[in-house]
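# Provided below are the primary sequence and the corresponding predicted coordinates.
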Amino acid sequence: MSGPPAGFRWYWFSQTASFVGDRLTGFTAPSIAILVLHASSAEVGVLSATGWLAYPAFGMLAGGLLAHVRKRPVLVVGELTRLLAFVTVGVLAVLGHISVAGLIVAVAIAGVATVFGDVAGQTYLPTLVEPRSLFPANARVQSSDSLSKLVGPALAGVIIGVVGPFAALAANGLPFALSAFGQSRVRTLEPKPLPQRRDPVLVRIRDGLTQVRHIPMLRQIVQGSVIRAFGIGVVDTVLLLFAYRALGLSSVGGGLLLAAGSLGGLTGAFLAARLAARFGVRRMMLLSGLEGASWLALPLCLFVAPVAVLVAVRVFSSVWLPVWAVLTTGVRQSLAPPGHESTVHATARTLVSSATPAGSLIGGLAAGAATGWLGVTHGLVLVLTAGGLIAGCSVLFVRRASRSLVQPELVAA
């Protein structure tokens, strides 16, 4: 592929704008709740959980409903829905009508739209590029996601400082308008959905589960991704607890720690397709287990340079998550049977997205128990190391993957 097709370039532009909107609104909404509305811890928890719960609640339903419709209009409507949700609550806030409940409603509506857009997007992407270009295409999208995580919160803080928190909430929804525009510019002819019997939605949902269960490689990838998401949920929950309570870092130091991880993720997204083209998809999926194995080095912080050890482990581990994400997404897209793409992707994403909050909950409970037993520093080191090991175990599910998996083209991703 000499260069990405025009249709994919617009799709990529749209996804990038959408990611930026996610990061801006994801920072601004809880900031308003905490700093302006003085929300309680329980209210902040509900606000944070609302976005996570959209996938477990609606993921498989989205797959069933989208099985027999064109995907591009769904992407456009989803982005406009998110725009409307945040602009509306922002305007109401400027007019003096704002509450934590209003923020929760906006986040909930945007979360449902995100689920439908995510399922539609993962199903739509394979129609925009050649099969062997799926890995570079997914790498480009993943790099945009990683970059948005790096710059999004800082940019949101600047916008809040310039226009104020309420106007910022409305302004931060504007990237969704750019995303909808980008999707509307995709001229690639989307294949007409296969003429199939219009089964009830519950039957289509069951179809997604059946396809994932009966296609060995799909089943292995989904199982591995669920385990990895659970482990990452543990690590991400305990990471800042360790940074603040054990190492005494400030909020600035915690922010820099997360930014360092985002830089590692951006590097991994940039290299994923190149490494897979050179060394093979299966080999690189297995090597991505270093994301979890790297946390075995964390106990070194008990003896030398604790901050330096934590940063090094965080950066190195973050490189490998996008490698796993890019490769497993490409393989899943290539293996989903025609006519079953949306239900397969919805099933996979629902299971994986449900594992992350479960890991967060277990990580928090384990941290409390471990610190009471071993003390703050040793207890949190134990939980972080265990969470990393769980994430690393994901590669055990793909160790028997076929060496004949479709390989990406050796091109700049």
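Sure, I can see it.

# C-alpha only now, for contacts and for neighbours.
Will do.

# Which residue of the chain lies farthest from its centroid?
Farthest-out residue of the chain from its mean C-alpha position, per CA atoms, centre = their mean: residue 303, at 34.1 Å.

# got a list of what that one touches?
By CA atoms under 8 Å, 6 or more residues apart in numbering, no residues touch residue 303.

# Helices of the stretch 201-350 of the chain, residue ranges please.
Taking DSSP state H, counting those that start in this stretch, the helices of the stretch 201-350 of the chain run over residues 201-214, 216-241, 251-279, 281-287, 290-293, 306-335, 341-374.

# helix or strand right after the longest one?
Going back to what we said before, that points to helix 341-374. Sequence-wise, the next helix or strand downstream of helix 341-374 (DSSP states H and E) is helix 376-392.

# what helices or strands is that next one leaning on?
helix 216-241, helix 290-293, helix 341-374 (3 or more CA pairs under 8 Å, 6 or more residues apart in numbering; DSSP states H and E).

# then this one, side by side with the first:
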Amino acid sequence: MSAPSATELTSGRGGLERDFLRLWQSYTVSAVGSALSVGALPLIAIMVLDASSLQVSLLAAIGAISSAIITLPLGNLVERREKRSTMVAADLLQFTTLASVPLAATFGALTYVHLCVVAVVQTSSTIVNGSASQAYIKHVVAPAHRTSANARLDTVNWTTQSAGPPVGGALIGVAGPLATLTVNAVSFLASAVLLRRLAPFPADEVKDGKSRRELLAGWTFILRHHGLRPLYFNAMLFGGAIMWSSPIMAVLILKDIGATPLEYGIALGVPCLGGLLGATLSRKVVTLLGVQRALLVFGVARTVWIIPMAFVGAGPWAVPIITSVDFCLLLCAGIFNPIFATYRMNSTPDGLMARVTTAWSVSSRTVQPLFITLGGVIATASTSRWSLLMAGVLCLGSAVLLPCRGRLPDDVHKYAP
């Protein structure tokens, strides 16, 4: 099992294969740094500032909601700017803000407001970078090889999510959370240096970029497109249900089942190998089944796994069963994600790619905290198992929103505003 080879990503346009590989290298470097510092900001709030539980929760909520508001007009800005410089600027901004935390802590000047600002900037920069990189990938990778390109990026995600948190946890144990945040900051600086070697990608012309119509152009296109519209609502419901279940699973494993922190870490890390395997298989699957059937089959298959977790009892087999079930969920999601990302990329006009990606990211980051909060409220009012069961029902219900009739449209000219 291996990731797609470099020769598979040749676009047929001179030098463009090299540009994607450099983009992939920079993405890998920053993804490693981010994976190592997962949860660093809340830990710093607790360990350095002695923040309360409410403050820690608000730190995540403020970062998500504020960044969603800030990045709404940034989609137009990204569309109008050269994509390489946009990605470099986003990485340098992340480096500066993340590096400011250990620097301020060293001089005793770190505050809770400072951490909130960092959370907002970090999330906003991630959305901007993702929007610009998707537009750049569409420019440099030929349509026939986009599933391979997206699979390679997903392979990085699953690999770093699998290995990063345990290694980052060990680093925190030895050197503290400020050290992991420093490593993350340096990773964005290295990523920016690698991105500087990319060939420039000319900015797209966007007329009247400050008008309401242009601000909402990403959502307008998604909602008018017969294929993207159901996939959009499916993604919001599925992603929300998954995020709902995530903290509840922690309570179930650590409190209800009584697993050790090591067992919990295994239950989090090992299933990511399923996502890695799925991303590797995605191109073969789409070749075998076609785009629509692959999206339907694995879009449904990824929704059935949360419900069984709610019925896992305590005992020596509890954690292995949960780990196996989660592995199957992420395997199906790992196959689905690159195929979906490629379909969205192929279906979106060049001049809207950044805004469509931004609209999708902003929606997800706004909806998911609401699901997480609702899951916590229901778990408090009943039990963690009931809350997890309801998340599973919503996840299963998201399958109804998948496009299952007729051929998925991909004619961008028909839907272009």
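Everything's here; your move. Values in this document were obtained by computation on a predicted structure and should not be read as measured data.

# Could I get the TM-score for this pair?
The TM-score (TM-score structural alignment, normalised by the length of the first structure) is 0.88; 396 aligned residues with a CA RMSD of 2.3 Å.

# closest one to residue 93 of the first structure among the helices and strands packed on helix 376-392 of the first structure?
With CA to CA as the criterion, residue 93 of the first structure lies closest to helix 341-374 of these, at 29.5 Å.

# Can you point out the buried residues in that closest one?
Buried residues in helix 341-374 of the first structure, defined by neighbour count with 16 or more other CA atoms under 10 Å: 341-360, 362-364, 366-368, 370-371.

# Check the offset of that helix from the chain's centre.
Relative to its chain's centre, helix 341-374 of the first structure lies at 13 Å (CA atoms, centre = their mean, to the nearest Å).

# for stretch 213-222 of the first structure, same thing?
21 Å.

# Please tell me which residues of the second structure that stretch aligns onto.
Mapped onto the second structure using TM-score structural alignment, stretch 213-222 of the first structure covers residues 223-232.

# what comes up buried for that stretch?
So stretch 223-232 of the second structure, judged by 16+ other CA under 10 Å, has buried residues 223, 225-232.

# Hmm, residue 76 of the first structure is touching residue 184, no?
Yes - the criterion here is CA atoms under 8 Å, and residue 76 of the first structure meets it with residue 184 at 6.7 Å.

# who has more neighbours, those two?
Neighbours were counted for residue 76 of the first structure and for residue 184 using other CA atoms under 10 Å; residue 76 has more, 20 against 16.

# Figure out the helix or strand that the residue lying closest to that one once chain neighbours are set aside lives in.
Distance criterion CA to CA, 6 or more residues apart in numbering; nearest residue to residue 76 of the first structure, sequence neighbours excluded, is residue 180 at 4.7 Å. Per DSSP H and E: residue 180 of the first structure is located in helix 174-184.

# after superposition, how close is that helix to the second structure?
Compared with the second structure after the fit, helix 174-184 of the first structure shows a mean deviation of 1.1 Å (mean CA distance after the TM-score superposition for the first structure).

# swap in stretch 315-331 of the first structure?
Mean for stretch 315-331 of the first structure is 1.8 Å (mean CA distance after the TM-score superposition for the first structure).

# In the second structure, which residues correspond to that stretch?
Counting by TM-score structural alignment, stretch 315-331 of the first structure lines up with residues 327-343 of the second structure.

# Run through who's touching the matching stretch.
For stretch 327-343 of the second structure, the external contacting residues (CA under 8 Å, 6+ apart) are 146-148, 150-151, 154, 270-283, 285-286, 291, 294-295, 298-299, 301-305, 410.

# how does it look with 6 Å?
Applying CA atoms under 6 Å, 6 or more residues apart in numbering, the contact partners of stretch 327-343 of the second structure are 146-147, 150-151, 271, 274-275, 278-279, 282, 298, 302, 305.

# List the buried residues for it?
The neighbour-count check on stretch 327-343 of the second structure (16+ other CA under 10 Å) flags 327-343 as buried.

# swap in stretch 250-266 of the second structure?
For stretch 250-266 of the second structure, the neighbour count (16+ other CA under 10 Å) marks 250-253, 257-259, 263-264, 266 as buried.

# No further questions, thank you.
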